[in-house]
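Peer 1: dropping the sequence and predicted coords here.
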Amino acid sequence: MKKKLRIGILFGGRSGEHEVSLNSAASILAAIDKVKYDIVPIGITKQGHWVTSGEAQHLLTGNTKLTLLKKSRSKGIEISASADLGQQSGALAQSLDVIFPVLHGTFGEDGTIQGLFELADIAYVGSGVLGSATGMDKTAMKQLFAAAGLPQAPHVNLLRSEWKADAKRAVKLIEKKLSYPVFVKPANLGSSVGISKVHDRSELAAAMDLAASFDRKLIIEQGVGGPGIKPRELEVAVLGNDLPEASVVGEIVPNKEFYDYESKYADSPENPSVPIIPARLSKSEAKMIREMAVAAFRACDCAGLARVDFLMEPAPLGGKGKKKRKPRIYLNEINTMPGFTSISMYPKLWEASGMPYKQLVDRLIALAIERNKEKQQTSFSRV
């Protein structure tokens, strides 16, 4: 009888997207094939303590009493906040065949946990250290996009220390290079946490302070379309390793001025954000966006999965006797561990492309194993 693969589903974490991770993990645990796989739930509390088995299930349902737990043992796994890294990575490697890190944001999607998996030499779902780190850091990401010749909206990078040391100089720099409205973002965070749309100078300082509370690196982006214009928000799901594929293009019509955290995750029956899958685009527009999504995936050296987001100007009106100009499309960002909740776009886009949720989970596990096997072809010693 063929041995069942033992899959660790890792969720929670210390980031501001802890609750999103719990929802994503719950969806995966409900859908994953229990006949095909042995499932080991592994939770990380907001304080960074690791828990497994029953304790992890309690964390998944929001049991806050687990915040005092420092250590848990389950079938050879021993993980604690202060434990020796080498011992823990060895235990993980011996106990699990694949880890599915359903972690969003800091300490989960930024290359840190991926480094642990690399040391443990264990197969894991998603991008490696480099892909995860560049996918999280918007400044590094945009530099790679620029090197690949991908179109982006104008933007300014600043450090928190620069903003605190001389706010007036920072404002002058922003207003010299960009025009309102602008979006102020922490460079290393996801799910639109800490992001503000700034309509004029009076709103800028508060937005900068908010972003600076979440990261030392800040990015200020030109609003696409100009004052009073709401760009179309388009998304593509990418799947694969060395030969990535793109899903159909989807569109989100947010219930607010832009697609912020509440628009993504808070249910609003009276005024919901509306997903349109597939997006209403011409064949040439959809083809170009899908090709750009794959190019962005490769530019950041991603693997497994990613969701690539775009901003598209509304179709401009042509003047009398003038040829109508095509709307501009800008690459916004890449997300290397997109949400897997029941309302998340990534699984919805693949479902619309012919791959249902359960099959998508299987495919991601297979890609993790494929990538780990490919890694075994690399020599790390001269002997």
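Peer 2: Good, I have the coordinates. Numbers count the residues shown, from 1 in each chain.

Peer 1: CA atoms for contacts and neighbours, from now on please.
Peer 2: Will do.

Peer 1: in contact with the residue nearest to Gly126 when sequence neighbours are not counted, which residues?
Peer 2: For Gly126, ignoring the flanking residues on the chain, the nearest one in space by C-alpha to C-alpha, 6 or more residues apart in numbering is Gly304 at 4.4 Å. The contact partners of Gly304, taken as C-alpha atoms under 8 Å, 6 or more residues apart in numbering, are 125-127, 239-241, 364, 367-368.

Peer 1: now with 6 Å, please.
Peer 2: 126, 239-241, 367 (C-alpha atoms under 6 Å, 6 or more residues apart in numbering).

Peer 1: helices - which of the residues you listed land there?
Peer 2: Leu367 (DSSP state H).

Peer 1: top of the contacts of Gly304 by neighbour count?
Peer 2: Among the contacts of Gly304, Gly126 has the most neighbours (other C-alpha atoms under 10 Å), with 29 neighbours.

Peer 1: check contacts around it.
Peer 2: Applying C-alpha under 6 Å, 6+ apart, the residues near Gly126 are 303-305.

Peer 1: what about versus this one:
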Amino acid sequence: MKTKIAVLYGGKSAEHKVSMQTALSVINALDQEKFEIHPVYITDSGTWVRGEEITGQVNDVKRLELAPEKNEVGALTLTEQEGKSEAVDVVFPLLHGPNGEDGTVQGMLELLNIPYVGNGVLASAAGMDKVIMKAIFAQAGLAQVNYVHFVRRDWERDRKVAYDKVEQELSYPCFVKPANLGSSVGISKCRNREELEQAFIEAYKFDRKVIVERGVTAREIEVAVLGNDDPKCSVIGEIVPKKDFYDYKAKYEDGDTALIIPAEISADVVKTVNDMATQAFKALDCSGLVRADFFLTKDGTVLINEVNTMPGFTPFSMFPLLWKHAGLEYPALIEELVKLALERYDEKQQITYTF
């Protein structure tokens, strides 16, 4: 019997388009001899739309933009309704950013008692909020760059105080980021006060909380982590952006970035990165998958930058590429994630909720 899988994509987020591309890749890679594929599109305004079963290749991402007036609407279409056997066996949430990658959708799926791929509520929420994530990393003793953060109200109350604090504690260059967003949306590199002021304005378009990190001269290296309670690490890759930094256009539009897999680093650095990635995975109580990003300085110091609890998942994204070089091809990687999701779900069913 085929596993009935709902591929959840789109979302009310600035990363809506990235999610669409990810969904297209995953849908086309799923083995239709093993999986019954049901697309579930979340519009950019937040409406849930469940489409008909997909029984072939999808050649254009626009085919995944399901119209609410022509399809079933609502999150409850994932469950069994009025005796109809429409319930799915597992959900693959390919959502990036707020309202999807931040624990909100994961919480809803928990309440509906539906297995789902990837991280749970806690890990998703903590991994989305860079300030919370870094606080957990600090508690775990993981080395990272210095940072400060601000909420919009404090910044609006006295902007000069915020800018002075950045200059006193971090200096230039520094990076200003929305605390709860990925794909490098809203990020700016600042070299002076004027750029800093504009960067705050840009970042607050996307979040009520902003984090500012000290700039560091270092190589950018990444590792993919896969598993539940016994996670394993892939080979390590290096990102070499040809621009000033690895921004949204470099990631998704220009293709102007070199990915070196495996990275040319020593065995000692490999061990350090793997140990830190595993430690970060466990500190956040992650499950399924994570991409962990690091800085490697000239003196060999490894600093953790962040983890991404639902990394880009096209065949050309770093997470699948790292596993491909480790011997796990894209379709097999997807199947392994579904297997991990069902294993975690089965374990949760052992919990007693009455006393």
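Peer 2: All right, it came through fine. Source: prediction; values computed, not measured.

Peer 1: dump the contacts of Gly304 of the first structure to a markdown table, plus distance to Ala170 of the first structure.
Peer 2: Output for these, formatted as a markdown table (distance: C-alpha to C-alpha, whole Å):
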| residue | distance to Ala170 of the first structure |
| --- | --- |
| Gly126 | 37 |
| Leu239 | 39 |
| Gly240 | 41 |
| Asn241 | 40 |
| Leu367 | 44 |
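
Peer 1: burial count for the counterpart of Phe137 of the second structure in the first structure?
Peer 2: Aligned by TM-score structural alignment, Phe137 of the second structure pairs with Phe145 of the first structure. A count of nearby residues for Phe145 of the first structure, using other C-alpha under 10 Å, gives 22.

Peer 1: got it, and Gln57 of the second structure?
Peer 2: Gln57 of the second structure has 13 neighbours, counted by other C-alpha under 10 Å.

Peer 1: now do Gly339 of the first structure
Peer 2: Count around Gly339 of the first structure with other C-alpha under 10 Å applied: 26.

Peer 1: over to Gln350 of the second structure?
Peer 2: 8.

Peer 1: swap in the one 4 residues further on?
Peer 2: Taking other C-alpha under 10 Å as the neighbour definition, Thr354 of the second structure ends up with a count of 4.

Peer 1: and for Ala352 of the first structure?
Peer 2: Quick note: Ala352 of the first structure (other C-alpha under 10 Å) scores 15 neighbours.

Peer 1: counterpart of it in the second structure?
Peer 2: With TM-score structural alignment as the criterion, Ala352 of the first structure pairs with His325.

Peer 1: got it, and Ser379 of the first structure?
Peer 2: With the correspondence set by TM-score structural alignment, Ser379 of the first structure lines up against Thr352 in the second structure.

Peer 1: can I assume that match sits in a helix?
Peer 2: No - using DSSP: H, G, I helix; E, B strand; the rest coil, the assignment for Thr352 of the second structure is coil, not a helix.

Peer 1: residue contacts, it?
Peer 2: Counting by C-alpha under 6 Å, 6+ apart, Thr352 of the second structure has no contacts.

Peer 1: measure it to Gly100 of the second structure for me?
Peer 2: 28 Å (C-alpha to C-alpha, to the nearest Å).
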